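[1] prediction below, plus the sequence it came from.
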Amino acid sequence: MSDLKRTPLFDLYQEFNAKTIDFGGWALPVQFSSIKAEHEAVRTKAGLFDVSHMGEFEVAGEGSLAFLQKLLTNDLSKLVDGQAIYTAMCYEDGGTVDDLLVYRKADEQYLVVVNASNIDKDWDWMVQYKPESVSMKNISEETALLAIQGPLAEGILQRLTEETLADIRPFRFKADITVAGVQALVSRTGYTGEDGFELYTKSVDAPTLWKQLLSEGEKDGLVPAGLGARDTLRFEAKLALYGQELTREISPLEAGIGFAVKVNKEDHFVGQDALKKQKEEGLSRKLVGIEMLDKGIPRAGYEVFVDDQSIGFVTTGTQSPTLKKNVGLALLEIAHTELGTKVEVQVRKKRIPAEVVSTPFYKRPRP
């Protein structure tokens, strides 16, 4: 593990009995107690995640909006200061470079947040389209990112800041506020299907913020949570993971994030023609939920069959901690994606019956 990259919180992991793994070249905690316990804490109370491995680019200068509009599938033209947007970045053929968040900090000043495994690739992709008037700075190494997620997240975080967090609506943020004595950008975003916040801060300040949050939230049941629970939480909420639901070969439309693809936006973007054609002609495959009808877990990569014909594959699957059912997301030929369609999943040497079901598997109860 010594040659792996480490976040600013690595030295604190052992204090909380973390089990670390190699995750895309990073030494990251897969769990602190157990995946199920951490998952349950986020669904019912709150969990704290270290996601400092994510990448952050600052984009600024004249033409920044036009530059991002050319690269991104969503429409950034209506963003206001203090607003974030989820979007994708595509190749000319509609395959996915990455999915990401863009924060508008001011006119022609943006923060772009990319997946850790794609930092170098995304940077190179963006630089080749960058006009001279736009500056890009990779601030990934000097930036830490903590996520506090769950129904009690706001109450815990509120006790550590004088800012009124209720004023920060979903996909809004405040750029420079004080939390537990530390300066942070606080965003009402997350990757769990729950309410919560993501806090961007300087790497050197991350350990202080981590400890203060856990100390303040202890009486509320706040626990440190690892990558394992992050994955089961996002999976239940049908939030795409790059490398599984989204890849070079899988378009955003096929992956079910068409809401972030504006094929008719006036600012032409890379991949727009291919995606528009996909939409107009109809998808040949799409992402659906499946539920196993017999014992067996549909793991990523397992083939899916109908009448001995391979019709697709599982992108993510597990036993849902919330539903207590073996479920998966699968990219299937469009003819077999109707709800109730019976399919079979190749689990090792056996084909196990399953059924196409509605997604997301979990929706947060509305207050």
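    Everything's here; your move.

[2] can we go C-alpha only for contacts and neighbour counts from here?
    OK.

[3] how many neighbours does the nearest residue to residue 171 once chain neighbours are set aside have?
    In space, and not counting its chain neighbours, residue 171 is closest to residue 84: 5.0 Å by CA to CA, 6 or more residues apart in numbering. Neighbours of residue 84 under the rule other CA atoms under 10 Å: 24.

[4] use this one as the comparison:
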Amino acid sequence: MTDPALPCESAPPRETALADRHRALGASFTDFGGWSMPVRYSSDLAEHHAVRSAAGLFDISHMAEFAVDGPGAGALLDHALAGRLSTLPVGKAKYSLLLAESGGIVDDLIVYRLAEDSFFVVANAGNRAPVAEALRARSAGFDGTVTDVTDEYALIAVQGPSARTILEQTAGLAARTRPLEDLPYYASAEGSFRGARVLIARTGYTGEDGFELYIEPSRAEELWDALTEAGAPHGLVPAGLAARDTLRLEAGMPLYGHELSLELLPVQVGLGRVVAVDKAEFVGKAALESVVATDAPVLVGLVSDGRRAGRAGYAVVDADGATVGTVTSGALSPTLGHPIAMALVAPTHATAGTELALDVRGTRIPATVTELPFYRRTK
């Protein structure tokens, strides 16, 4: 039976509560994870540079959200996810992984602890159905419930060095449980916007300081307008998925379907630290303990000169022309001014400084293995 709360694969792309605002701003749209999302408003470069130097305003309402509640919610998530969530302090957030029994990655998630017996789990839009299915199945035997609350929220992000100033100057927006200046990275505060409840999270996907604001969809346009007005003197611009992608790539942040998949284990993509191997049990633990793949490809960064960037699917070759890996994401870095890529390569070619090449439509572009991330903010 199909869960009516979940999107049908054959259905046309959904629109967020902010679709009219995007059209009014002249956005170009793309189908992403079953949603019609703004890919850009003006230019990819302008939006990218605005986030690095000032601030960008993103609609990320396509993300999926789940409420996990009850006295056993922490134990449920310890079983369901690779990380240890039962010890997460109230008001804090944690990046985690949902693994298959095989140890492969079903999705990467952010988990917020809102109260002692209340957690808020945010998943990727395209993985809403498998995450919902896995969490519900894994809740059996625990004193906790899993509820898909995706349709109860719009999600707006303000990312960049001026993000906090913009939020503090947004008329009607207030953090109630702690002031924004005291809110550390990967933490959340209960807030309000003109009478509506808002969850204010200091999280993001750009490599910059920033906030993500969860609010009921009926109030999303009003909040978007208020943020736009407050941000105008500080260089805030609306930004689409194209800029979001180059920003996260520079920051070395993985994208599901590119750097993460059911065929990849956490250790292959540099996420072994996310797995609480000392937990008594969790789904996927047995597989991780039994799989020894010393020749399995691992994720690395690659940097090149010139202007031609490798793209997902391009081959990575050694000095003899033998294929040793595949590009998972690549672009000409707007911040750094040269091509960058993430790639899965044989561990024998994964050491920083190793000279390789990208096969860009039959032309070999020299590339050097480098440690991730490519970009790290200085403050």
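    Noted; the coordinates are in hand. Quick caveat: nothing in here was measured; it's all calculated off a predicted structure.

[5] the residue nearest to residue 171 of structure 1 corresponds to which position in structure 2?
    Matched across to structure 2, residue 84 of structure 1 falls on residue 93, judged by TM-score structural alignment.

[6] mind checking how far its match is from residue 301 of structure 2?
    Distance, residue 93 of structure 2 to residue 301 of structure 2, using CA to CA, to the nearest Å: 27 Å.

[7] what do you get for residue 204 of structure 2?
    Distance, residue 204 of structure 2 to residue 301 of structure 2, using CA to CA: 21 Å.

[8] same thing with residue 66 of structure 2?
    33 Å.

[9] these two: which has the busier surroundings?
    residue 301 (26 against 21).

[10] SS state for that one?
    Secondary structure, DSSP: H, G, I helix; E, B strand; the rest coil: residue 301 of structure 2 is strand.

[11] any idea how far it is from residue 264 of structure 2?
    Computed as CA to CA, the residue 301 of structure 2 to residue 264 of structure 2 distance reads 17 Å.

[12] can you map out the helices along the stretch 151-300 of structure 2?
    For the stretch 151-300 of structure 2, the helices defined by DSSP state H, counting those that start in this stretch occupy 163-168, 220-231, 241-250, 285-290.

[13] among those, which is the most enclosed?
    Comparing these by mean neighbour count (mean count of other CA atoms under 10 Å), helix 241-250 comes out on top with a mean of 23.

[14] picking up where we left off before, for residue 46 of structure 2, which of the helices of the stretch 151-300 of structure 2 is the nearest?
    Closest to residue 46 of structure 2 of the helices of the stretch 151-300 of structure 2 is helix 241-250 (CA to CA; 8.6 Å).

[15] which stretches of the stretch 51-200 of structure 2 form strands?
    If DSSP state E, counting those that start in this stretch is used as the criterion, the strands of the stretch 51-200 of structure 2 fall at 55-59, 64-69, 93-99, 105-115, 118-123, 145-148, 154-159, 173-175, 188-193, 196-201.

[16] what stretch of structure 1 does the second one fall on?
    Spelled out, that is strand 64-69 of structure 2. Going by TM-score structural alignment: strand 64-69 of structure 2 matches residues 55-60.

[17] okay, and stretch 34-42 of structure 2 goes to which residues in structure 1?
    Counting by TM-score structural alignment, stretch 34-42 of structure 2 corresponds to 25-33 in structure 1.

[18] kindly report the same for stretch 334-346 of structure 2.
    Taking TM-score structural alignment, stretch 334-346 of structure 2 hits residues 321-333 over in structure 1.

[19] show me what counts as buried in the matching stretch.
    321, 325-333 (16 or more other CA atoms under 10 Å).

[20] stretch 128-145 of structure 2 too?
    Residues of stretch 128-145 of structure 2 classed as buried: 128-129, 131-132, 134-136, 138-139, 142, 144-145 (neighbour count, 16+ other CA under 10 Å).

[21] next: stretch 53-65 of structure 1.
    53-61, 63-65.

[22] farthest pair within those?
    Greatest spacing in those, by CA to CA: 53 and 63 (28.6 Å).

[23] with structure 2 superposed, average distance for the match of strand 64-69 of structure 2?
    In the superposition with structure 2, the average deviation recorded for stretch 55-60 of structure 1 is 0.6 Å (mean CA distance after the TM-score superposition for structure 1).

[24] what does that stretch rub up against?
    Under the contact criterion CA atoms under 8 Å, 6 or more residues apart in numbering, stretch 55-60 of structure 1 has outside partners 108-116, 119, 134-140, 143.

[25] from the residues you listed, list the buried ones, please.
    Here, 16+ other CA under 10 Å leaves 108-116, 119, 134-136, 138, 140, 143 buried among these.

[26] between these, which sits nearest residue 181 of structure 1?
    residue 143 (16.8 Å).

[27] what residue of structure 2 matches up with that closest one?
    Per TM-score structural alignment, the equivalent position to residue 143 of structure 1 in structure 2 is residue 153.

[28] since that was my last question, I'll sign off now.
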